[in-house]
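Student: here is a sequence with its predicted model. Questions after.
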Amino acid sequence: MASPNLAKLALKYGPIVYTLAQKYGPQVVEQVLRQRDPAQKFVSNQRERGTARKQALAHAESVIDGAVQQVFHGGQAYWVVFSRNEPVGTHPHTTVPYDSLLLNADPARRVSPADLRRTVHLPRRPRR
């Protein structure tokens, strides 16, 4: 049940809120839509980042002696896929040559896909 004070406030300020909503409503909707675009770009970039890692792991598993290494170039993270210590691909794809991507990269930081998997095995309760 609504309180009597709420009913009084609705009767007192209802017409004012209604006129302001008619006047400023379209501007508020426009601002909300304008602010939604950067958030959607951020979410899609995060999704692509995770997808690139998964693609790199799948690629590394499909080659002989596959390994992956994360490198950064121009503020962007790239996963370089190696086969027998030779770079064979990058995820996400780029036109930057391997030499410039791996210029200051440490070869000791290469990891096999099996070591990089994020699978967590939880203990199960025994069945009765």
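Tutor: Yep, that arrived.
Student: going forward, measure contacts and count neighbours with C-alpha atoms only.
Tutor: Noted.
Student: name the helix or strand for the residue positioned nearest the centre of the chain, please.
Tutor: For the chain, Gln46 is the residue whose C-alpha lies nearest the centre (C-alpha atoms, centre = their mean; 1.4 Å). Assigned by DSSP states H and E, Gln46 belongs to helix 4-62.
Student: then this one, side by side with the first:
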Amino acid sequence: MARGSGKAVNNLVKLGVKYGPLVYEAVKHGKEPARQLAEREVARANSRRRALEHAHHLVDGSVLTVFDGDQRLFVVFNGDNPVASHPASSKPLASLIEGYDLDKRVRPARDRRRIGPRVKQVGGQGRTLSSPPSSQPSSPPPSSPPSAPPTAGADE
């Protein structure tokens, strides 16, 4: 061991014994709120996903975001009638949506898959590679520009 390093180790042990329990408690208490926040956000995302999936299976389904105190709820509608809330609430649905603008409801996407392949647009006529060409006769392609006149003194 190098000279003086024994003193550093001795100080480290003393500080560890003195402040170790405080550091342990701080780390323990610091992790818990972060874990709870992460769990809450995952539960909220799952509630929204479940509400949209529920609305997707209804004839005229839609979802409205409402608040019950500090908790965010997603109320599922079939037409103009409230059907359920995600997560479940002890309050009646009519009292949850009271005062909210029902025009702010979100309708789930009916089919999220892309129907056809992505294609580039050809030309400026709005035609794509997968669409058939129009039956209108096309104008002849523009002729090439006239060649530049020869410069004086070159190749003479």
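Tutor: Arrived safely. None of these values were measured; they are calculated from a predicted model.
Student: on that earlier part again, and the equivalent of the residue nearest to the centre of structure 1 over in structure 2, how close does it get to Leu52 of structure 2?
Tutor: Matched by TM-score structural alignment, Gln46 of structure 1 corresponds to Glu41 in structure 2. Distance, Glu41 of structure 2 to Leu52 of structure 2, using C-alpha to C-alpha, to the nearest Å: 17 Å.
Student: what about the equivalent of Phe82 of structure 1 over in structure 2, distance to Ser95 of structure 2?
Tutor: Mapped onto structure 2 by TM-score structural alignment, Phe82 of structure 1 lines up with Phe77. Distance from Phe77 of structure 2 to Ser95 of structure 2, counting by C-alpha to C-alpha: 14 Å.
Student: then Thr128 of structure 2?
Tutor: As defined by C-alpha to C-alpha, Thr128 of structure 2 lies at a distance of 51 Å from Ser95 of structure 2.
Student: neighbour count winner among these two?
Tutor: Thr128 (15 against 9; other C-alpha atoms under 10 Å).
Student: doesn't Val122 make contact with that one?
Tutor: Yes. Counting by C-alpha atoms under 8 Å, Thr128 of structure 2 touches Val122, with 5.5 Å between them.
Student: now do the contacts for the residue nearest to Ala105 of structure 1 when sequence neighbours are not counted.
Tutor: Distances taken as C-alpha to C-alpha, 6 or more residues apart in numbering place Val71 nearest to Ala105 of structure 1, at 6.8 Å, with adjacent residues excluded. Counting by C-alpha atoms under 8 Å, 6 or more residues apart in numbering, Val71 of structure 1 touches 77-80, 101-102, 105.
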